[in-house]
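Chemist: Sequence plus predicted model, see below.
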Amino acid sequence: MKKKEDLSKLSVEDLQKQIVSATEAQAKLKLGHKVTPLENPIVIRNNRKAIARLNTELTKRQNQA
């Protein structure tokens, strides 16, 4: 996942695209983990936090506008 500095350089459209793709990946990870336990389940937590970072940056920009 990108760091805070990298997220601030992205456009709003790019942020929205990344949120959609990360959310889809999160759903696949969670479903896959229910069927067959993941080797590293921490990936689910890290992905959830990455989605939160993206949403935070998007909300910050929408409030500034």
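Modeler: Here it is on my side, so go on. Numbers count the residues shown, from 1 in each chain.

Chemist: switch to C-alpha atoms for all contacts and neighbour counts from now on
Modeler: OK.

Chemist: Closest to the centroid, which residue in this structure?
Modeler: Nearest residue to the geometric centre of the chain (C-alpha atoms, centre = their mean): residue 51, 2.5 Å.

Chemist: Now name the helix or strand holding residue 54.
Modeler: Using DSSP states H and E, residue 54 sits in helix 42-64.

Chemist: Need the residues that contact that helix.
Modeler: The list of residues contacting helix 42-64 from outside it, by C-alpha atoms under 8 Å, 6 or more residues apart in numbering, reads 1, 7-8, 12, 15-16, 18-19, 22-23, 26, 29-30.

Chemist: go with 7 Å
Modeler: Applying C-alpha atoms under 7 Å, 6 or more residues apart in numbering, the set of residues contacting helix 42-64 from outside is 1, 12, 15, 19, 22, 23, 26, 29.

Chemist: try it against this one:
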Amino acid sequence: MKKEDFKELSDKELLERLDAAEKEYVQEKIQHSISPLDNPAKITLDRRNIARLKTEIRARELKINK
């Protein structure tokens, strides 16, 4: 997903997606350590999506506090 896509989501949806993305990321890391994945670049993409989600959540927190 792109940054613009995250801005359209509600706070609850962002938190749910963050939780799901983190769980998926951990599972992929474990799976990759056992046997190589077909597309190891997906791990990097997942990590970046997690960062985008956290950035959007933090931006909204700062916007509320202003």
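Modeler: Cool, got the structure. Fair warning: this is a prediction, and the values are worked out from it, not measured in the lab.

Chemist: hmm, back to that, map the residue nearest to the centre of structure 1 onto structure 2.
Modeler: Mapped onto structure 2 by TM-score structural alignment, residue 51 of structure 1 lines up with residue 50.

Chemist: Can you give me the separation between the residue nearest to residue 22 of structure 1 when sequence neighbours are not counted and residue 45 of structure 1?
Modeler: Spatial nearest neighbour of residue 22 of structure 1, chain neighbours left out: residue 51 (6.4 Å); criterion: C-alpha to C-alpha, 6 or more residues apart in numbering. Per C-alpha to C-alpha, to the nearest Å, residue 51 of structure 1 is found 10 Å from residue 45 of structure 1.

Chemist: related to what we said a few turns ago, need the max-distance pair from the contacts of helix 42-64 of structure 1.
Modeler: 12 and 29 (25.5 Å; C-alpha to C-alpha).

Chemist: once aligned to structure 2, how far is stretch 19-35 of structure 1 on average?
Modeler: Averaged over the aligned pairs, stretch 19-35 of structure 1 sits 0.3 Å from structure 2 after superposition, using mean C-alpha distance after the TM-score superposition for structure 1.

Chemist: which residues in structure 2 does that stretch match up with?
Modeler: Going by TM-score structural alignment, stretch 19-35 of structure 1 sits over residues 18-34 in structure 2.

Chemist: contact partners of that stretch?
Modeler: 43, 46, 50, 53.
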